[in-house]
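Asks: The sequence isn't on hand, but the structure is:
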């Protein structure tokens, strides 16, 4: 399986190539994803990410760690016990090179068990669920990685604004999928392309689906462009 994202991160950090990634979805045109943005410092992060890092507690699993910017901040600035996890081999090698002490190269949904106080899912963390109908089942899996008093900090966006609106305020949604936030997401790098299904989840849907998995859903912060940060905690606590 191609690892274009990890390859781009590794090449950029090791100065093999400064070429940026190109992204495209089934409802948007091709755009540039600057590699420098993926290596941003805390001061360069949007308020939603800063708030999530501020709320992180105890042992942290940074899911979809990418270049490791969030993990590195928690480890070096806050002195926390953090593990960077990513299914991308290139991403995890980049995290190692940047000095992150604990790393896992794996799909989070294949981990057997854990004992984490915070699961961190940033940069549209709902994307890894891929499909609306899979969210509750995958959240049930994430439960096995949490301590009883643990939390999931997750961000996403409500992309309904990207669809045409009629005079009555309704939206014309033309998609082959069951939910308007399910998209075909394509990365392009050095002449190659790689596609997957990605999920943008509105807050009300996240609450409904997470409550079905036994979580309490709390809105922490709203961003400037239909994005938000939510905290999920176990109802039994």
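Replies: Right, received. Where do you want to start? Only a predicted model underlies this, so the values are computations on that prediction, with no experimental measurement involved. Residues are numbered from 1 along each chain as shown.
Asks: contacts and neighbour counts: CA atoms only from here.
Replies: OK.
Asks: those helices in the protein, which residues are they?
Replies: Ranges of helices in the chain, per DSSP state H, are 4-13, 47-55, 69-76, 89-97, 135-143, 203-212.
Asks: would you turn these into TSV with mean neighbour count?
Replies: Listed next are the helices of the chain as TSV, based on neighbours: other C-alpha atoms under 10 Å:
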stretch	mean neighbour count
helix 4-13	20
helix 47-55	17
helix 69-76	21
helix 89-97	22
helix 135-143	19
helix 203-212	18
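Asks: Using JSON lines, lay out those together with distance to residue 21.
Replies: JSON lines is the format used below for these (distance: least, C-alpha to C-alpha, whole Å):
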{"stretch": "helix 4-13", "distance to residue 21": "7"}
{"stretch": "helix 47-55", "distance to residue 21": "21"}
{"stretch": "helix 69-76", "distance to residue 21": "18"}
{"stretch": "helix 89-97", "distance to residue 21": "14"}
{"stretch": "helix 135-143", "distance to residue 21": "28"}
{"stretch": "helix 203-212", "distance to residue 21": "28"}
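Asks: quick one: which of these is nearest residue 159?
Replies: Nearest to residue 159, of all the helices of the chain, is helix 203-212, at 10.9 Å by C-alpha to C-alpha.
Asks: That closest one - contacts with which helices or strands?
Replies: Packed against helix 203-212 by the contact rule (3 or more C-alpha pairs under 8 Å, 6 or more residues apart in numbering; DSSP states H and E) you find helix 135-143, strand 215-222, strand 227-234.
Asks: this is the other structure I want to compare:
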């Protein structure tokens, strides 16, 4: 499968930046994902991301690491961080930028190592695709956590994007299930599902799968940061 996202990251890293990623969604929106933003430093990150990075501790797994910006911040602070992504281009970019520990793998297939902090930023939880997959995905992440470990993630409640007269309970699918397509330099990738989950729904599913769930902070655009930890019995 063509690694469009990774190709774009490598182009920027190697000085061949001429255009940005374009995203198309089932919400009927076309949007631009500026490549420079994916290479931001700590000061350029939004407050919720900064808060999440400050909350990382112990051995850390940066899930869906992209260009490795979060991993680099943690690494510079002397923390033990591993960056994981299923995109070969993203992992190569991380290595070029100096991320010392990287893994090329789909997180759903990853096993063996255990961590104190699992980090999923930029709505990283969206990779589960559908609400039905969120619970099983959390069960998998639980196997990657050491006792007392935590999962830090951010997401958004996109109900604001719909008309007030719409009734989510009558929709065929959860309103946060969105389909995306990415385009870059004439290349168009296959459509893929992405999940935006409200905090209330996340909390409900997390508790059903034996996680405690804490709202760490709210952002300015209907986004939030949450901390999940497996319950102790």
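Replies: Alright, I've got the coordinates. Quick caveat: nothing in here was measured; it's all calculated off a predicted structure.
Asks: rewinding a little: for the helices of structure 1, which one sits closest to residue 235 of structure 1?
Replies: Of all those, it is helix 203-212 that lies closest to residue 235 of structure 1, at 8.3 Å by C-alpha to C-alpha.
Asks: By how much does that closest one deviate from structure 2 on average?
Replies: On superposition with structure 2, the average gap between helix 203-212 of structure 1 and its aligned counterparts reaches 0.9 Å (mean C-alpha distance after the TM-score superposition for structure 1).
Asks: residues in structure 2 aligned with that helix?
Replies: Using TM-score structural alignment, helix 203-212 of structure 1 corresponds to residues 199-208 of structure 2.
Asks: Can you add distance to residue 122 of structure 1 and give the helices and strands packed on helix 203-212 of structure 1 back as TSV?
Replies: Output for these, formatted as TSV (distance: least, C-alpha to C-alpha, whole Å):
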stretch	distance to residue 122 of structure 1
helix 135-143	15
strand 215-222	13
strand 227-234	9
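Asks: Which of these sits closest to residue 67 of structure 1?
Replies: For residue 67 of structure 1, the closest of these is strand 227-234, at 20.6 Å, according to C-alpha to C-alpha.
Asks: I figured residue 56 of structure 2 hits residue 117, correct?
Replies: Yes. Between residue 56 of structure 2 and residue 117 there is a contact at 6.1 Å, judged by C-alpha atoms under 8 Å.
Asks: The two - which one has more neighbours?
Replies: More crowded of residue 56 of structure 2 and residue 117, by other C-alpha atoms under 10 Å: residue 117, with 25 against 20.
Asks: residues in contact with that one?
Replies: Counting by C-alpha atoms under 8 Å, 6 or more residues apart in numbering, residue 117 of structure 2 touches 56-61, 145, 149-152.
Asks: 10 Å instead?
Replies: With contact set as C-alpha atoms under 10 Å, 6 or more residues apart in numbering, residue 117 of structure 2 has these partners: 55-62, 81, 144-146, 148-152, 227, 229.
Asks: Next, find the distance separating it from residue 208 of structure 2.
Replies: The gap separating residue 117 of structure 2 from residue 208 of structure 2 is 21 Å, by C-alpha to C-alpha, to the nearest Å.
Asks: With residue 221 of structure 2 instead?
Replies: Relative to residue 208 of structure 2, residue 221 of structure 2 is positioned 27 Å away (C-alpha to C-alpha).
Asks: what's the closest non-adjacent residue to residue 229 of structure 1?
Replies: Closest residue to residue 229 of structure 1 apart from its sequence neighbours, by C-alpha to C-alpha, 6 or more residues apart in numbering: residue 155 at 4.4 Å.
Asks: Can you give me the separation between residue 154 of structure 2 and residue 166 of structure 2?
Replies: Distance, residue 154 of structure 2 to residue 166 of structure 2, using C-alpha to C-alpha: 25 Å.
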